[in-house]
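In: fold the following and give me the result.
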Amino acid sequence: MSEVHITARALAALLGRWRTDDEAAYRSLAGRIRLLIVDGRIPAGTRIPAERDLAERLDVSRTTVTAAYRELRDSDYLESVRGSGSVAQLPGARPGPGPSSAFGYLDFSKAALPADPRLVEAAQRAALKLPHYLDSFDYDTIGLPELRAAIAERYIDAGLPTSPDEILVTLGAQHAIGLIARTHLSRGDRAVIEHPTYPHAHDALRSAGARLVPVAVTTDGGWDTDELEQAIDRSSPTLAYLMPDFHNPTGATMPAGTRRRVCRAAARQGTVLVIDETTAELDIDRGTPFVPFAASDDAGAKILTIGSVGKTIWGGLRVGWIRADRGVIRKLVAARSVGDLGTPVLEQLAVLELLPEMDAILAGRRRQLAATRDRVEEILADRLPHWDVPHVQGGLAIWTSLGAPVSSQLVLAARSQGLLIAAGPRFGVDGAFERFLRIPITYAVGDTERALDALAGAWQSIMRAPVPDAALLSEMV
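Out: So this is what the prediction gives:
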């Protein structure tokens, strides 16, 4: 029985503009739900709304929803489960044989590096130290003093004075984003967010009831400084979520002058700046050292910085942190117990073991990212020369322009080639970015070559015979 479900209201929001003029309503509805399942916005195993509930929410006949669900069952995107209704699935799902596979597919839906090999020995050393903490620590809602001091020291080394009591250790970056959203936003508050953006940040702000104010970020120009400053001045947002170093998914880095102007605008309006620096140290050949965003502040802006080891050491090591002033840290700690009772001590000890080795870890990551980035550029230039492939200087992915609004269609076709990858709209609002595809550069070169072969084959297939969703995808742009 499925334990996860999506309400009719939430599904209607995800569907957006699903109707088309040149095909039956049930086919348009089925096509849009299928894209959401393939794209991961409706995860496999999720129970979808009852036919009657969705029909009422969409203001269509129940017959339309029934026919759409039937088509999805016939194509194995839905499974009828006794007592649970209809549950989303990926056709032919089987456990994969290796770490780069999911359900029998090569999984490029995430931009995540494999675990650093130093992790195993660090975890063993941490386990040996654990007995010293068994009597004094249990529910640790703020973080081990030693770890907070070590994180603060890294900020000091990067040019930003920080004390340990300005650090809160969290269950990864996503936990930090959600905690900040819950404590700083009320329903109806405005929040500036980059467009495209990290999708889970978008989801967290929406879940907190924020009214989003999108600000464009592009691969060639990054942020329009005037537009970003005006968005803060004109909308007086409560919060602004920004990823200024190797922005996900575009790879852009914000210039120093833009950072200072953003800080001044935020100080004028009382806007909280939430700065995601989880990818900030993953430069390949930027040529300049990492400087924390908060070091640019000369106006007294309220800045909450998010960091994590998930992008540098391993995503399975769920340790992140928030850097903020002491009053904010106290507020966050007080609110945290509603959702969790702290970060596991053993994982904190493992991170504490690894922080002294971060320079060597990052050097290895840069070599790996450089090799994969260069190979992606080489293959795409040869196999798909009409795609616009920007040269990124760091980060985890390449935000590629396809030249046509077919990203979700391409993702569907890639699945038939054995590849799972996230479509452009996963990073946008209301179906935007159908002309773009995020290609991770975090996987081994061999797996990346296989993935690009699958993409090339999928591209050829949709160019020869576009699937029935083509009209829908054009409508979504």
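
In: hey, let's count contacts and neighbours off CA atoms from now on
Out: Will do.

In: measure the residue nearest the centre of the chain to Met243 for me?
Out: Nearest to the mean C-alpha position of the chain, by C-alpha atoms, centre = their mean, lies Tyr198 at 3.8 Å. Separation of Tyr198 from Met243 (C-alpha to C-alpha, to the nearest Å): 9 Å.

In: another one to check against the first:
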Amino acid sequence: MADAQLTARSLDALLGEWRGDGAHYQALADRIRLLVLDGRIPIDTRLPAERDLAAHLALSRTTVTAAYRELREAGFVDSVRGSGSLARLPGPVLTAAPPIGGDGMLDFTKAALPAAASLPAAARAAAEELPHFLPDSGYDPVGLPHLREAIAARYRERGLPTEAGQILVTVGAQQAIALIARTFLGRGDRALVEMPTYPHAIESLRLAGARLVPVTVTAAPAAGAGPHAVGDDELSDGWDVEAVEESIRRTNPALAYLIPDFHNPTGASMSPETRIRILAAAASQGTIVVGDETTAELDIDRVGERLPIAAYGVREAGDAPVILIGSASKSLWGGLRIGWIRAERPLIRKLIAAKPATDLGTPILEQLVVARMLPQMREILEERRVQLRAGRESVRRLLASHFPDWTVPELRGGLAAWVGIGAPVSSALALGARSHNLLIAAGPRFGLDGAFERFLRIPITYSEDETARALAALARTWSTSLHAPIPYPDPASLADVV
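Out: Next comes the predicted model:
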């Protein structure tokens, strides 16, 4: 039996704008294939019956039959008697498209920096500290006391009074999101989320049983960066605050997941006024605000200070709390799987009680490394600022050279640019790029129901050479693959982290 079933209406929503100039059966097969590869159609999901899908898409049944046959022959669909057509990933017999260039696959699905320069020394010092902790069991569900104090001190430096007892250390920010969702959401509760947003947060909220309430975030284009550019004086912070307030009042969400600083993927940052108004609206409805700050300190040249979003709320008895999520992975290194939650003590106690259901402790050695590095954050962030500024300029220059009509947003910090590509072909572009040695996440990976086909997230975290190779691969794909059938990639080469 299939785990889930897609109706023709649901699949139509996921497909988005899929029709092109070529054969409809090929375009339909290509789009369903991408949805399976990206995980938007889970494995073992039952696809709509051919007759139902043909009627809903206003196609002949012959066209849908040919698309399903193409998917079956490539191993993306398995027809099981009594269960219909089930989504699959091809086995090892699949032959990957021959790579072009021979330099290896570039993975631009990850917007992440290499390790900070001070990490090796911190790791050696932490290893020397480790014997002090070996007589204990090694299971640490809360976090080492001196690391919790170092995290609290960092919040105090940023203008938010915090004590060590308000910190819970987690295995990365992703565990923090999942833990908060599982603890404070019940099945059927509404959760407000920005669109587009961090895909793995959507997954965590859905796994907790939440019904998602989307609110739009936009990225302002940079002055002089294309035909749709605007001047700096016209830039907004990306949030329609009145629409957010109305959504909170109308749907009464139990939780709101927000990325207020260098939003993933748009790069937008909330103004102080927007933060104040959203927190006030949430407090009036009893909505818990979760501020994901994993990119908050990756400033390049943002104008004006931004305190942590929790600092903008005027708390009164009965107000809904603000929970902050932080991480060492974006600023220090992705291989350091250390994150944390900052909240009021009663909520921290509740989260500690819920944590052992999925995790019995955070690695001691990695905590020791992070505790060594946090006091050096000013120097580390300056190092990151130099790296990100260079990456931003490389992306801007190379995009202007290869794609002068694309819209590049104003980017004051963060890890990636949310680029407008001018046509609803992001999925086809991402899929075709795989045959040119490039993995890149399509715009709909960051949305719901096939939205954002006119956008592509391009990281600014890679070297000049890697960025040049990636954009050259996109240019080849843009000029060729969008007008011809796209070769099937080997699914083993696909990345799960975005």
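
In: show me the helices in the stretch 351-498 of structure 2, by range?
Out: Using DSSP state H, counting those that start in this stretch, the helices found in the stretch 351-498 of structure 2 span residues 364-373, 377-402, 426-433, 464-479.

In: so how far is Ile142 of structure 1 from the residue of structure 1 most remote from its centre?
Out: Most distant residue from the mean C-alpha position of structure 1: Asp135, 37.5 Å away (C-alpha atoms, centre = their mean). Per C-alpha to C-alpha, Asp135 of structure 1 is found 17 Å from Ile142 of structure 1.

In: go on, Gly287 of structure 1?
Out: The value you get for Gly287 of structure 1 to Ile142 of structure 1, if C-alpha to C-alpha is used, is 35 Å.

In: which of these two has more neighbours?
Out: Ile142 (22 against 8; other C-alpha atoms under 10 Å).

In: need the contact list for that one.
Out: Going by C-alpha atoms under 8 Å, 6 or more residues apart in numbering, Ile142 of structure 1 touches 167-170, 333, 342-343.

In: run the last query once more with 7 Å
Out: 168-169, 333, 342 (C-alpha atoms under 7 Å, 6 or more residues apart in numbering).

In: ranges for the helices of the stretch 51-200 of structure 2?
Out: With DSSP H, counting those that start in this stretch as the criterion, the stretch 51-200 of structure 2 has helices spanning 61-74, 119-129, 145-157, 172-184, 199-207.

In: and of the ones you listed, who's closest to Gly22 of structure 2?
Out: With C-alpha to C-alpha as the criterion, Gly22 of structure 2 lies closest to helix 61-74 of those, at 12.5 Å.

In: what packs against the closest one?
Out: For helix 61-74 of structure 2, the packing partners by 3 or more C-alpha pairs under 7 Å, 6 or more residues apart in numbering; DSSP states H and E come out as helix 24-37, helix 50-57.

In: what's the angle from the last one to helix 61-74?
Out: Relative orientation of helix 50-57 of structure 2 versus helix 61-74 (axes from the mean of the first three to the mean of the last three C-alpha atoms, to 10 degrees): 120 degrees.

In: run through who's touching helix 50-57 of structure 2.
Out: The contact list for helix 50-57 of structure 2, computed with C-alpha under 7 Å, 6+ apart, reads 8-9, 60-61, 64-65.

In: selecting buried members of those in ChimeraX, what would you type?
Out: Buried residues among these (16 or more other C-alpha atoms under 10 Å), as a ChimeraX selection:
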select :8,61,64,65
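
In: quick one: which of the contacts of helix 50-57 of structure 2 is nearest to Ala451 of structure 2?
Out: Arg9 (14.9 Å).

In: confirm that the closest one sits in a helix.
Out: Yes. Judged by DSSP: H, G, I helix; E, B strand; the rest coil, Arg9 of structure 2 forms part of a helix.

In: that one and Ala328 of structure 2, how far apart?
Out: Counting by C-alpha to C-alpha, the gap from Arg9 of structure 2 to Ala328 of structure 2 is 41 Å.

In: got it, and Thr162 of structure 2?
Out: 18 Å.

In: ok, these two, which is more surrounded?
Out: Just comparing Thr162 of structure 2 and Ala328: by other C-alpha under 10 Å the higher neighbour count belongs to Ala328, 22 against 19.

In: which ones are touching that one?
Out: Counting by C-alpha under 7 Å, 6+ apart, the residues that Ala328 of structure 2 touches are 336, 338-339.

In: same question for Ala55 of structure 1.
Out: Taking C-alpha under 7 Å, 6+ apart as the criterion, Ala55 of structure 1 is in contact with 61-62, 65.

In: same thing but 8 Å
Out: 61-62, 64-65.

In: over to Thr197 of structure 2?
Out: 263-265, 446-447.

In: residues touching the strand or helix carrying Ala471 of structure 1, excluding its own?
Out: Assessed by DSSP states H and E, Ala471 of structure 1 sits inside helix 470-476. Residues external to helix 470-476 of structure 1 that are found in contact with it (C-alpha under 8 Å, 6+ apart): 17-20, 22, 28, 405-406, 408-409, 431-432, 434.

In: would you turn the residues you listed into CSV with neighbour count?
Out: Shown next, in CSV, are these (neighbours: other C-alpha atoms under 10 Å):
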residue, neighbour count
Arg17, 16
Trp18, 20
Arg19, 19
Thr20, 18
Asp22, 9
Ser28, 23
Pro405, 21
Val406, 28
Ser408, 30
Gln409, 22
Gly431, 20
Ala432, 17
Glu434, 26
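
In: for the residues you listed, which two are the farthest from each other?
Out: Asp22 and Ala432 (21.1 Å).

In: rewinding a little: please identify the most buried of the helices of the stretch 351-498 of structure 2.
Out: Mean neighbour counts were compared across the helices of the stretch 351-498 of structure 2 using mean count of other C-alpha atoms under 10 Å; the top stretch is helix 426-433, at a mean of 26.
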